[in-house]
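K.L.:
Sequence and predicted structure below; questions after.
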Amino acid sequence: MADNIQPPIEFETPRLRLRQWQGSDLAPFAALAADPQVMEFLLPVPTRADSDALAARIRARIAGQGWGFWAVEHRESGEFAGFTGLNVPLAALPFSPCVEIGWRFARKWWGQGLATEAARAALQVGFERLGFDEIVAFTALGNLRSAAVMERLGMREDLDGAFDHPAVPEGHALRRHRLYRIARPKLG
């Protein structure tokens, strides 16, 4: 089984480096995850132990398959900015099986186009290097910032695809999600 392990895919954009997670990412990731504005549309706000455990799971997935939610490093400063990448959701979603794209950045980095830049590069890896035919994204109905990034990426909302996220408790304001899709670009 160990022979199937893929070396981690890492890549750069003009301003960012998307790479495997490092121990030095844990503290800034925990700070990002403890920020109520960053976590406004996500549940639950994790403890430091929860945050470290999530980072370890993400790192293990990248180590095992070569791709996942990459740590995003700001190239000029060398600072951890957040994560962006591709993932096979663990939750049974109405449109599973699927590959999703997702991102989460510290507030310091908001409003600079970094989420779009990183996600555009991750989509390119997903389509060109990994050969996915379609990538989806989803967010709580009220998360207009993430929906705007999805639209800037060329993703289109599946108006028939709205769903109740199974990991969000019934009756919770964040349970209803909208679904976006993008297909691999056709050549020629």
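P.N.:
Here it is on my side, so go on. Numbering: from 1, shown residues only.
K.L.:
contacts, neighbours, all on C-alpha from now
P.N.:
Noted.
K.L.:
For the spatially most central residue of the chain, which three-state class applies?
P.N.:
With distances taken as Cα atoms, centre = their mean, the chain has Gly102 as the residue nearest its mean C-alpha position (2.1 Å). Using DSSP: H, G, I helix; E, B strand; the rest coil, the structure places Gly102 in strand.
K.L.:
Which helix or strand contains Ser51?
P.N.:
According to DSSP states H and E, Ser51 maps onto helix 48-65.
K.L.:
Glu117 now?
P.N.:
Per DSSP H and E, Glu117 falls inside helix 114-124.
K.L.:
if I look at Arg120, how far off is Trp70?
P.N.:
Distance of Arg120 to Trp70, given as Cα to Cα, to the nearest Å: 13 Å.
K.L.:
circling back to that earlier point, and the helix holding Glu117, what's buried?
P.N.:
Neighbour-count burial for helix 114-124 flags 114-124 (criterion: 16 or more other Cα atoms under 10 Å).
K.L.:
alright, now check it against this:
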Amino acid sequence: MSEFRLVTDRLILRSWREADRDPFFALNRDPAVMEFLPETDRAASNDAVDRMQAAQAAHGHCFWAVERQGDGAFLGFCGPMPAREPLNEVELGWRLCRAAWGQGYASEAARASLAWCWANLATPTVMAITVPANVRSRAVMERIGMTEVEGGDFDHPHVPEGDPLRRHVLYRIARPA
């Protein structure tokens, strides 16, 4: 299977490679990056890469690896995951290393991913989720045109009861007319 590539002005969104596992694990060990996400050990980090590769092979899309064009640095991921529990809608998601924050990379990658969805998927909407306190991700959602779904807050079933990260907010955007 050929490698997926989506090129923006400054980034390359692409299929995951074996060489991405170490920098992805390093990203997942950064407390600032993981402030609003569950703790991730090496096995869970590798499992996540395996899930991305499986989703790409089965559906043609996933949270793609993101690298910077200028130097090929691995920055994290962004892309549309196929519909899955708990909401069964295409989910747009991103996670970037701290060194990539504040440069517009998340918005750039998310906009390109969203445009790819409209051009390649029949989905009428795309959603994104995060915990209420994650103002940086919520700002990206709003910058790309997503709006918070009124009454859409929910307890994520994969986060244990009592965990402060269990409550999530739901954002959504409809296919342009």
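P.N.:
Looks like it came in fine. As the structure is a prediction and not an experimental result, all values here were calculated from the model.
K.L.:
so how far is Ala122 of structure 1 from the residue nearest to the centre of structure 1?
P.N.:
9 Å.
K.L.:
shared neighbours, these two?
P.N.:
84-86 (Cα atoms under 8 Å, 6 or more residues apart in numbering).
K.L.:
Among the residues you listed, which one has the most neighbours?
P.N.:
Highest neighbour count within the shared contacts of Gly102 and Ala122 of structure 1, by other Cα atoms under 10 Å: Thr84, with 27 neighbours.
K.L.:
What's that residue aligned with over in structure 2?
P.N.:
Using TM-score structural alignment, the equivalent of Thr84 of structure 1 in structure 2 is Cys78.
K.L.:
now Asp160 of structure 1
P.N.:
So Asp160 of structure 1 corresponds to Gly151, using TM-score structural alignment.
K.L.:
Just give me the neighbour total for its match.
P.N.:
Neighbours of Gly151 of structure 2 using other Cα under 10 Å come to 8.
K.L.:
Tell me how many other residues surround the residue nearest to Phe25 of structure 2 when sequence neighbours are not counted.
P.N.:
Spatial nearest neighbour of Phe25 of structure 2, excluding adjacent residues (Cα to Cα, 6 or more residues apart in numbering): Ser45 at 5.7 Å. Residues lying near Ser45 of structure 2 (other Cα under 10 Å) number 20.
K.L.:
Distance check, the counterpart of Ser45 of structure 2 in structure 1 against Val149 of structure 1.
P.N.:
Under the alignment (TM-score structural alignment), Ser45 of structure 2 maps onto Ser51 of structure 1. Using Cα to Cα, we find Ser51 of structure 1 at a distance of 24 Å from Val149 of structure 1.
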